[in-house]
Every structure is written in C-alpha cells, then in structure tokens.
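> Got a sequence here, can you build the structure:
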Amino acid sequence: MEKMFNKKLELFIDKYEYMKKFFYFSKNGINEYLLSKIDLNDKVAIWGAGEHTEKLLQLINIENINILCCVDKSKEKRGLYIEGIRIVQPCEIKDYKIDTIIISSYSFRKEIREEINKLSSMYKIVDFYDKYDLGFPFFYKYLNANTMLIAITVISIFNDIKAMGYKVDKENEKKVIEIIAQNNFDIEDIKRKNGVLNRNLLHKHEDNYDEGSKIKVDFFFQYPQGWTSLETVWKSFNEDNRFIARLIQVPFLQEFKDIFSDDSRKFLLDSNIPFIPWYLYDIDEEKPDIVFYQSPYDELRPKEFSSREIYRKTRIAYIPYALEIGGGDLNYRLQFNLFLHNNAWMIFARSKRHKEMYRKYSSNKGKNVVVTGHPKIDAIYKLKDFNVDREMAKMVKGRKVFIWNPHFSIGSDPLSNWSTFNIWKDIILDIFEKRQNCFLIIRPHPLLLERLDKECEESIPKVKEFKDRISKMGNVYIDRNFDYRHSFAISDALLSDASSFLLEYLATYKPIMYLPNKNGPSLNEDGDIVEYYYKAYERKDIEEYVDMVANGFDTMKDIRTSKIEEYLGIVDGKVGERIKNCVLEKYDFENVSI
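Predicted coordinates for the structure are as follows:
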C-alpha cells in the first residue's frame, strides 16, 4: 500500500508540473512546446480555423514559427483570414510544401490526425495534447480550477500517506514542499478543509473486489448536498451479499466553488463512510460491472470520470441529482438530453410523469428509463429519524420556522434566471425582523452560498450590508450544513424559487410558497404543481403566508397533498430497494441471455 500511494503521489506531481508549465502559464508553455517540436526552417500549417486557432494564434510568437496557412474543411471559410493567416482547403496544402502541421483542436484532434495521414504520411504532426489529455482545451474556463485541483490533490495524498503511518519517498516529499511554497499553501488549512484518510475509512478493495460471483457496483460521489440521491440506494446494495458496493469520491469542479475544499471527501470522512479517493481509482484495474452517476455534467469532473470515458468500459446507471422542475429548451437539454442521458444503461425516474419527460426530450425517447420513485423521497419519508443539528434546534427556541431557498441563477438572462434572491432579500428580512415569533433559515443553493461567502457585489448588490444585518438579527440563520435535512426536519414551511425543493418538500406535508421570477424561464411539465402552492407576487403575499403559518393554518393542504403520488410516485421509503431490484433483474437477464 505504501508503494501504491507513493506511485500515485509521483503521478500527480508530474501532472501538476506539466499543467503548470504548459497550461497555467499558457503563452510561455505553448511557445516552448512548439519550438521544441518544430525545426527552425520548417514550413508550418495549422489545421483548424475555429475558436481554438484564434486563441492559439493570440499566444504564438509568429516571428519564431513560419506559419504559411490554416487548413479547414469548411468551404465557407476558404480564402478568409484568421489573425492574418489565409484559410485553405485540405487539398490545397500540397501547394505550400508543408513540413509540419499543428493540430489546433481538442474535440476533433483524432479525426484531424486521420485526415492528415490520408493526405500524406510524410507530415510531422504536432499535437500539444499528446503528453496529457487533460479533458479540456488550453483556454478552458475551469483551467485554473483544474490546475489547482491537481495541486491540492498532491497535498491531500501527502497528508494521507503521513496519516496512515506510511513513509513518503524523499524525492516526492521535496517536490511537495516546493508546490506548497510556490502556491503559498497552508497545509494545515488544507488538512482542516479536506480531512485526512485513515485505514479504517479506505475501502479495502484489494481484499474483496476479486470475488467473481458478486456484482461489482461503484458509486461516483461528487457533492454532499446530493447525498440523499444515493444514500438509500448505496445502502441497499451494500447490505446485499450479491453485490460489492463501493463509494468512489470524485471532485466536483464548478465556477465560484472554493477550490481548496473537497466537500465530497470531507463529508465522507466526517460521516465515517468508507470510500476510495479518486486519485487511487483506475477503472481499467477495478473493472466494475455497473457505475452509478450522481450528475450528468461531464465538464464538472475530471476527464477520467466522464460518462464518455466510462461508457466504453462498463454499464452506467443514473439517478437524477435533483427533482427537476425548471423548463426551457436549454434546461430540457441539460436535464434530459446529454450524452449520459442517452447512453446510460439505466435511468431511474420518480414518476410516470417524469418518465414521459424523458420520452419527450431525450434523443433515445427514454428507452433506458424505469419508474422507481426518487431516493431523495426516501430521505423525507424517514425524516423523523434524522439526527438534527442540536445547535440549530436550540437556536429556533420553539418558534415557527421557515426555510427560504433562493436559487443561484442571478442575472438578466431569461433562459436561466430562476432566482428571485435580489428581488426579495431585503423585503424578507424586513418581514422577519418584525416577527420575532418566527425564525428564518436561509438555505441558499450551494453556488449562491459561495457568492455570499465571497461577497460578490456584482451579482449581489449590498451583499455586505445584507450579511451584517443577518448577524444582528436573532431570528435569521444561514444553513451551511451539507445535508439540508436539518432544515427540513425543524421547519414548519418553505419559501422557494424554482428548485428541487418545490417537489421534495411536498413529501413533508408542510406548507409551500413558490417565488416566481416573471422575467425568468418557464417551469417543466411537473411545474404545474405550483398551482397547488401559495405564490408570492408582492410583499403582502409573503406577509400573509408567514402570518397564516404562524397562526397554525394551511388552507391549501388537502389539495396539495392529494398530488403527492402523481408527482413523486410511491412514497414508502423503499426506493433504494426498488432500484437495486431493477438493476439485479436487468443484469441477470442480460447475463442469462449471453
């Protein structure tokens, strides 16, 4: 084990050093790489005339490289110029007596290489993704986050080796110290935010993963706020002798996220749940029979965990990360028609209505979708058994408790702006300031919480004043727990933008108020559930709702709760078990058929 950890540490150190040299300092790195591959007298062509080439030509020192043309198959681009260089068709390249061709594409680099080889095997091909295929082009917007992720992972591996009583190779230790110094890292702060692995929590995959008679199921766990999507499913598999079920901790890459915090790792460590950290996982070695995904978005995880990579190697199962309620073409594509949606082995829908949305919006017409209910509703069904944060419960002091759940999509884009946070933030504080018999728990979307913490004045005007006001009020609290069940369990009612909570909270039988954004996108087919909720269009609507709940009334309860089964499916706490049984039935059928 010590040797394996040191080998992984060395691998990530090498990856970091390369990324930093070549990508993090793009201009110097790219020029240095090209000059090392291209002879001084070479006649050079760049293959590709799109965004990638525009970005590349802005960085290249053209005076040092004899670039004669850009090549593109598009007839519409023929004869045009990009950064002063003429665009030609592939058949014209011979007229320039080219020696070297630079592939300027990430997504189509393999196809371009094949095209070049068809023209001639004599061309020298330069592709600066050859050494490391990092999963994104050099101008990728999450470039810095990816580079820092590798650096932080180096520190985490180093800390893990030490915590487990192993020795770090001297050369590796020297390089780790250099990385810490280069980035001004506080190693104790990283340890505090990300925790350290111990032998009891490292899933002992080397002992039991070769039991051939058992079905091997790995769960890719990326973010703790979505633990309720996997919890009862993982437990059902884990408690069944026919399976080997393991949690694989995978980083979550997203804008505004604190790159120094690996939330999924910290959550599993704090919860004493055994797992395998992403840096130890190699699917080619592990060979799982099935992999469960928590999110459909490949750009938000390291490339080796992308659904496009995993699809070629094993079966993919997907449990939607939320109870989707947002509408609009962009959202329909993101929620129902990405690569993972169309190529997953199985997808689990919460209801017949939900399956119909897959049939309507996914290219494969929802052929891989089965109705089981959603595991998040298992969590609500068992809410009475949940151990609530004692400090939160003490803070409430017997008052009527309201959750306010604002979305993160602040902005003017009508295609994605569901948030009403800036509309209501001061008004809602006014309302609760005057009602000390009530308590407000602000439970923002995790990305909005990041903006609040970073005090992004551009997206949240007067954010410092807002936070300062909360600190002076005795009946308002921002819930930062990974698990929203603390808030659900102690609350009496909900106020929410368009979000998963509008459906999840329905299973609590408690009052719900919807905060519509008249300038935002529509809701999906399940969005008509809000016709059975209270709605806020002006201040008095919220005031009347708060007063009604404070006085113990809920005039829409009967009509609202009569819709639970239609929108959420069966609510019996057994969704995890149903998903396991569906997986087993299909897996056994396929293997018998073979």
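> going forward, measure contacts between C-alpha atoms and count neighbours the same way
OK.
> For the host helix or strand of Ala181, list every residue counted as buried.
Assignment of secondary structure by DSSP states H and E places Ala181 within helix 170-183. Across helix 170-183, burial judged by 16 or more other CA atoms under 10 Å covers Asn172, Glu173, Lys175, Val176, Ile179, Ile180.
> one more to line up against the first:
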Amino acid sequence: MAIKSRLLSKLKFTYMTTTMAATAHPQKLRPVLHNLEEARKLCQQGLTESNYAKYGEVYDGLIMAIKQILSGEAGKDAGEIVGLCKELLEHIMAETSKEEHFKKEIVFLPYKASMWDSLESVWRAAYEDKDNCLAYVVPIPYCDRNPDGTAKEWHCERDLFPQDVPTLDWQEVDLKAMHPDVIFFHYPYDDCNRVTSPSQEYYSRNLKKYADKLVYIPYFVTGKGVKPNFIQEPGVNNADYVIVENEKIKAIYEEYYSGGKLPEGKILALGSPKYDKVIASRKEDYPLPEAWERLIAGRKIILYNTSLQAHLAHSDKILEKLYSVLLYFKERKDLAFWWRPHPLLEATLDSMLPHVASVYCEIRDAYLQEGWGIYDDTPELERAIVWSDAYYGDTSSVVELYSKTGKPIMIQDMEVSNIT
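All right, here's what the predicted structure looks like:
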C-alpha cells in the first residue's frame, strides 16, 4: 500500500529523530513537528473518516506536546513529555502496521487530452469511490518529433481537460517517491513512435519501476480486429495488465503477444472506456459555439473524419481526394459539414510525409479562411459524434465508436476523387 508504506517510513524517521533530539537541545525537535504534521495528513488522506478517528487524537496530542516543548511552555517537564511522545509513536506505528483499510493510490497518465476518453470512465469510478481509492490525473508532457527523431516542440495539454476532472501539475508529482498502487496509461510506444513521444520518464519501462501495478488501456478501439504491431509495442509487454474491448480482441492479443510467456490473466476483456463515453454522451453535455450553430442552421450534419492510416497508405491520392470532398460539400447547401481530422494528423505528416504536409496545410487553411464549414481540432470527439447525423470518411476507431449510435456510416473510397 503506497500511503501506508510512506506513512510508516515517516513515523519511523520521526521516532528516530525524537530519540536523538531528546539527548540534545529541545529545538532539535522542529523536524519532528514537521514530520508529525505530514504523517497526520497522510493518515487522514489514506483512511476513511471513521477509521482515522482512532488516530486523529493521538496525532493532535503529539503535535501539541512538541509545540509546548519548542515554545518553552513545557519547562522542566520537557524530558518526561518527550518520553511519553516516544511511547505514543511506538503505539501509533504498531497500530498503523496492522491497519488494513488504507485507500489505494491510483494515478492516470494521459498525454493527449483528445485521448482522455480511453481512461475517463475508469478514473471516474475510482474517483467516486472515496472510501477505497485516491485517484489522480496527471497530464504528462509530450513532444512532436522531427523526421530525424529529435524533439520539434513540447506540449502539455492540462488546460484542455474537462473542468470536472481535477488534474495535477506533472512537475509537482514525483512518481518514484509516491510509488502509487496502480498507474494507468494509454501511450504504449516508449521511444518507438516516429511522430510523438512523452518525456522518457513516462515510458512504460520506467513507469513499471514506479508502481505496484501498471495497467495499459489502448487509446483506440477496433471492434473486430487489431494489427499485430499494436500488440507488440513495449507498453503491452511492460504492463501487468492490458484491458481490451472484447473477447475477440483479447484472443488476438494472446496470439500475437511478444513479451515472452504470457502471464495468466494479463489480457482482460473488460470493455473500453471510449464506448462508455460515447454511450453516455448527450447533446446537452456539449453546447456548440455560436459560430458553429450559425453554420449548421438547422441542416443535417455530416461528420467528415480523416485518419492517419489513410494518409499514410494513400499519400499519392489523399490530397486530391481531400480537395474533391471539400469542393463537393461546399456546394451542398442542404448539408452542414463538420471536418474533424485525427488529432495527430499534422504532426504525422510533418514527421513522415513533409512533402504532403505543406499542401495539406494549404488546403486546410483555405477551408478555414472560406469559413463555410466547421473545422474541429478540439479534444471533444464525443461532441462531434453526438451532434452529427451521419458519418463520412476513413476507416478508423471513430467508425467503431460511431456505430454505437446507430446513425448512418459511409466509408470514403480513395480511388474516387470526383463525387457526383
């Protein structure tokens, strides 16, 4: 137990400091006071209110006694008070060692705000279980990469997370010292991704050292199949548990697992938080900007989604296809067009297809300047899904999520560049 371990360590240090201070000058007890206050805080955080009750008065008494000695109020009784404090510390350490009801500390480490939905429902369940869990969300820094693999630009998207999700500043969280019970993460690539990378202390090989259990949940869903390369990433191998969306996907993970002998129970078919998010979403949860409402103007909304894989697989055709799609929907006055590219699309093109990236940006910028349709690069995928009336675009995990709505889906054909 993370909190229990830290608390016992602090109490042991406090006891040793008290013993040494008793034979020296009373002012040497100042570190004891600080440690007692920290220990009380840890104990109060880690236990329910009812369980903390039997400790609270003891901590308060110890703190008051040390303050009396430091202020000189204790006078000649200081030595006797120190002896009593040592007895109480021995008692509280023994009781804490036997305590079985400390809460679990669970840390969630998202890097892209747009991918938070792959962790959110798990976090929410832990966050709302106040008697058993302490759940923390720590958005971590990541960089876009240049074609040579060096860092191009660093980001931290903490300010993009939903307002009802309390987050911590990564610079103020020492995972090694904290050593939580569980870490959940959704970036499996370590240093194997050519497009983006978190700071290396957040690679799965390092996270494994910082927690009792490491749990990976994919940031995507596939429904019926998954390519072996996604299963053979470092994060899958390093995790203690991998949570996948269904039994069929679980079987594929087990078949292509590359981390040696697969531990029993490592791959768990418990569903995906991404499905939970889409199913629970309602229009009233996602009010639209006034500019978007004017563009929609009561018309049917087409969600146009462009994916990474399509751009990489059809780099020779994708720009012509994109141009033709925009031209077609620009003329469809009966439809509202909502374009949502993959959140890593531009970074991917810059890193892997720079010759395509420049022309893509010209097309995007012209679309933005003309202002006849919505351009959605926000983290809120669910808003686009719940407000749109039909899906058009590439095959991707968005299609799998969209299928849960029962609304029409049409996959674009890269061989067709003139839609009439």
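> follow-up on the earlier one: what range does the helix holding Ala181 of the first structure cover in the second structure?
Helix 170-183 of the first structure corresponds to no residue of the second structure when matched by TM-score structural alignment.
> From the contact counts, what lies against that helix?
Secondary-structure packing of helix 170-183 of the first structure (3 or more CA pairs under 8 Å, 6 or more residues apart in numbering; DSSP states H and E): helix 2-19, helix 143-163.
> Any chance of TSV for those helices, columns distance to Glu544 of the first structure?
Below are those laid out as TSV (distance: least, CA to CA, whole Å):
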stretch	distance to Glu544 of the first structure
helix 2-19	56
helix 143-163	45
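> any idea which of the ones you listed is most buried?
Stretch with highest mean neighbour count among those: helix 143-163 (a mean of 21; mean count of other CA atoms under 10 Å).
> Tell me how far it lies from the chain's centre.
Relative to its chain's centre, helix 143-163 of the first structure lies at 18 Å (CA atoms, centre = their mean, to the nearest Å).
> Kindly spell out which helices and strands sit in contact with it.
helix 2-19, helix 170-183, helix 187-194.
> Next, the angle helix 143-163 makes with the second one.
Orientation note: helix 170-183 of the first structure sits at an angle of 140 degrees relative to helix 143-163 (axes from the mean of the first three to the mean of the last three CA atoms, to 10 degrees).
> Likewise for the first one?
For helix 2-19 of the first structure against helix 143-163, the angle by the same axes, to 10 degrees is 160 degrees.
> List the buried residues in the helix or strand just after helix 2-19 of the first structure.
For helix 2-19 of the first structure, the following helix or strand on the C-terminal side (DSSP H and E) is helix 26-37. Neighbour-count burial for helix 26-37 of the first structure, counted by 16+ other CA under 10 Å, picks out Ser26, Lys27, Gly29, Ile30, Asn31, Leu34.
> got it, and stretch 383-401 of the second structure?
By 16+ other CA under 10 Å, the buried positions in stretch 383-401 of the second structure come out as 383-396, 398-401.
> can you list contacts of that stretch?
By CA atoms under 8 Å, 6 or more residues apart in numbering, the residues outside stretch 383-401 of the second structure that reach it are 220-223, 274-275, 278, 281-283, 286, 300-307, 310, 338, 340, 402, 407-412.
> Select from those residues every entry located in strands.
Cross-referencing those against strands under DSSP state E gives Lys300, Ile301, Ile302, Leu303, Tyr304, Asn305, Thr306, Trp338, Arg340, Ile409, Met410, Ile411.
> Now, of those residues, which are buried?
Among those, the ones that count as buried by 16+ other CA under 10 Å are Ile301, Ile302, Leu303, Tyr304, Asn305, Thr306, Trp338, Arg340, Ile409.
> which residues does the fifth one contact?
Think Asn305 of the second structure. Contacts of Asn305 of the second structure (CA under 8 Å, 6+ apart): Trp339, Arg340, Pro341, His342, Tyr391, Tyr392, Gly393, Asp394, Val398.
> Please tabulate the residues you listed in a markdown table, including the columns distance to Pro31 of the second structure.
Formatted as a markdown table, the contacts of Asn305 of the second structure follow (distance: CA to CA, whole Å):
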| residue | distance to Pro31 of the second structure |
| --- | --- |
| Trp339 | 59 |
| Arg340 | 56 |
| Pro341 | 55 |
| His342 | 53 |
| Tyr391 | 63 |
| Tyr392 | 64 |
| Gly393 | 63 |
| Asp394 | 62 |
| Val398 | 55 |
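> Ala125 of the second structure: which of those residues is nearest?
When the contacts of Asn305 of the second structure are compared for distance to Ala125 of the second structure (CA to CA), Val398 wins out at 24.0 Å.
> residue in the first structure matching that closest one?
Taking TM-score structural alignment, the alignment pairs Val398 of the second structure with Phe501 from the first structure.
> From Ile161 of the first structure, how far off is that match?
Per CA to CA, to the nearest Å, Phe501 of the first structure is found 40 Å from Ile161 of the first structure.
> for Trp418 of the first structure, same thing?
Remark: distance between Trp418 of the first structure and Ile161 of the first structure (CA to CA) = 45 Å.
> same deal with Leu503 of the first structure?
Using CA to CA, Leu503 of the first structure is found at 43 Å from Ile161 of the first structure.
> got it, and Thr372 of the first structure?
As defined by CA to CA, Thr372 of the first structure lies at a distance of 42 Å from Ile161 of the first structure.
> need the next SSE after the helix ranked longest in the second structure, C-terminal direction.
When the second structure is parsed with DSSP state H, its longest helix is helix 49-71. Once helix 49-71 of the second structure ends, the next helix or strand along the chain (criterion: DSSP H and E) is helix 78-98.
> and for the helix or strand that that next one is followed by, what span of the first structure is it aligned with?
Using DSSP H and E, the helix or strand that follows helix 78-98 of the second structure in sequence is strand 104-109. Aligning strand 104-109 of the second structure against the first structure (TM-score structural alignment) gives residues 215-220.
> about what we covered before: same list, the helices and strands packed on helix 143-163 of the first structure, but as a markdown table with distance to Leu268 of the first structure please.
A markdown table is the format used below for those (distance: least, CA to CA, whole Å):
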| stretch | distance to Leu268 of the first structure |
| --- | --- |
| helix 2-19 | 20 |
| helix 170-183 | 25 |
| helix 187-194 | 10 |
